[in-house]
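Colleague: heads up, no residue letters with this:
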């Protein structure tokens, strides 16, 4: 859930922080999760990517639709591939204290659709472009 869901009055939308905008209930997988399971989770929940974490929650990578499609095009059996084999390591991340203005620039400059949110390398949320728009609209009082 986003903290912007609880806004009571308008404010400066560009001053919103990632903590206010992010989704904090993040579906994730481990490096040992097979690609077929990841594809199932992503398609059934309408996700475009899935963060990969260690047992302690440390972010180690991200599996995207692109990664899965590439494995399929290469003729690989998704049931026999682990996340660690196809994930993108060192994904672009943001922190909770960054502002909407800062992350909007990052999204535009890097052509991103979503980024993991970390605190001390621990996954604490996910932020999508849609979350930025939603927060902007709520803070601007376009929605009540």
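Modeller: Thanks, I have the structure now. Note that the structure is predicted; figures quoted are calculated from it, not measured.
Colleague: From now on I want contacts and neighbour counts done on CA atoms only, so please keep to that.
Modeller: OK.
Colleague: how near is the residue nearest to residue 82 when sequence neighbours are not counted to residue 65?
Modeller: In this structure, residue 82 finds its nearest non-sequential neighbour in residue 34, 4.3 Å apart by C-alpha to C-alpha, 6 or more residues apart in numbering. From residue 34 across to residue 65, the span is 14 Å (C-alpha to C-alpha, to the nearest Å).
Colleague: Of these two, give the one with the bigger neighbour count.
Modeller: Neighbour tally, residue 34 and residue 65, criterion other C-alpha atoms under 10 Å: the higher count belongs to residue 34, 20 against 16.
Colleague: close enough to count as contact, that one and residue 79?
Modeller: Yes. With contacts counted by C-alpha atoms under 8 Å, residue 34 reaches residue 79, the gap being 5.9 Å.
Colleague: The structure to be compared is supplied as follows:
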């Protein structure tokens, strides 16, 4: 399972909302073509039997693929994540955050609130983009760069994985949605992070195609 975090946000997200399954997409396309051919005799609304039939087929196709993946061996987020994880405070000056990122050669770091709750992610590019890392005026808010806080430039809605989330789903998100790094949580507490490097390392250490199908 994945969870969306942000200031005051803790929102579990079902897998079907993140991914468009090929089997479902194929059935949906087929249903669309049939509806076009039958548009003179059928209404394309939720009350039509044709719609319900195709919807049920799509649901069964999705469930069948989910069952197949569950039956295959898999790695969990806890097995591939980097831990302990470095985090930053939302109220920290962005320039100080950049120093930490550069000193540790980090690209992405989770951001926590004063109550140590995950509220966002920040990258070196987020800071460079608004010039907070220089002596110039911030392009994001027109403030002096030294006055800009992490919370002003971070991504304030971040997708996190549970420790038992299937690593294949994380890898798929990295590819399909260009995710650069993903925090890992347990009981809503930050416990690790998965990066592209962690995925590549896992592939090398567990070079079994069945694990990544």
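Modeller: Perfect, I can see it now. Model, not experiment: these values are computed from the prediction.
Colleague: Which residue in the second structure aligns with the residue nearest to residue 82 of the first structure?
Modeller: Residue 34 of the first structure maps onto residue 93 of the second structure when the alignment is built from TM-score structural alignment.
Colleague: right, and its match touches residue 153 too?
Modeller: No. Applying C-alpha under 8 Å, one finds residue 93 of the second structure not in contact with residue 153, separated by 10.3 Å.
Colleague: Residue 137 of the second structure: how many residues sit nearby?
Modeller: 18.
Colleague: Excluding chain neighbours, what is closest to it?
Modeller: residue 144 (4.8 Å).
Colleague: Same check on residue 87 of the first structure?
Modeller: Using C-alpha to C-alpha, 6+ apart and skipping residues adjacent in sequence, the residue nearest residue 87 of the first structure is residue 63, 4.5 Å away.
Colleague: Trace that neighbour over to the second structure, please.
Modeller: In the second structure, residue 63 of the first structure lands on residue 122 (TM-score structural alignment).
Colleague: From residue 173 of the second structure, how far off is that match?
Modeller: For residue 122 of the second structure relative to residue 173 of the second structure (C-alpha to C-alpha), the value is 18 Å.
Colleague: more crowded one of the two?
Modeller: residue 122 (26 against 17).
Colleague: Regarding the more buried one, which helix or strand does it belong to?
Modeller: Element membership of residue 122 of the second structure [criterion: DSSP states H and E] is strand 118-123.
Colleague: what's the single longest helix in the second structure?
Modeller: helix 49-71 (DSSP state H).
Colleague: Where does stretch 195-205 of the second structure end up in the first structure?
Modeller: Going by TM-score structural alignment: stretch 195-205 of the second structure matches residues 128-138.
Colleague: if you go through the second structure in chain order, where are the strands?
Modeller: Taking DSSP state E to define them, one finds strands in the second structure at 2-6, 9-13, 88-89, 108-112, 118-123, 158-162, 181-186, 189-195.
Colleague: Adding distance to residue 208 of the second structure, write these out as TSV.
Modeller: TSV is the format used below for the strands of the second structure (distance: least, C-alpha to C-alpha, whole Å):
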stretch	distance to residue 208 of the second structure
strand 2-6	25
strand 9-13	28
strand 88-89	36
strand 108-112	29
strand 118-123	32
strand 158-162	23
strand 181-186	23
strand 189-195	20
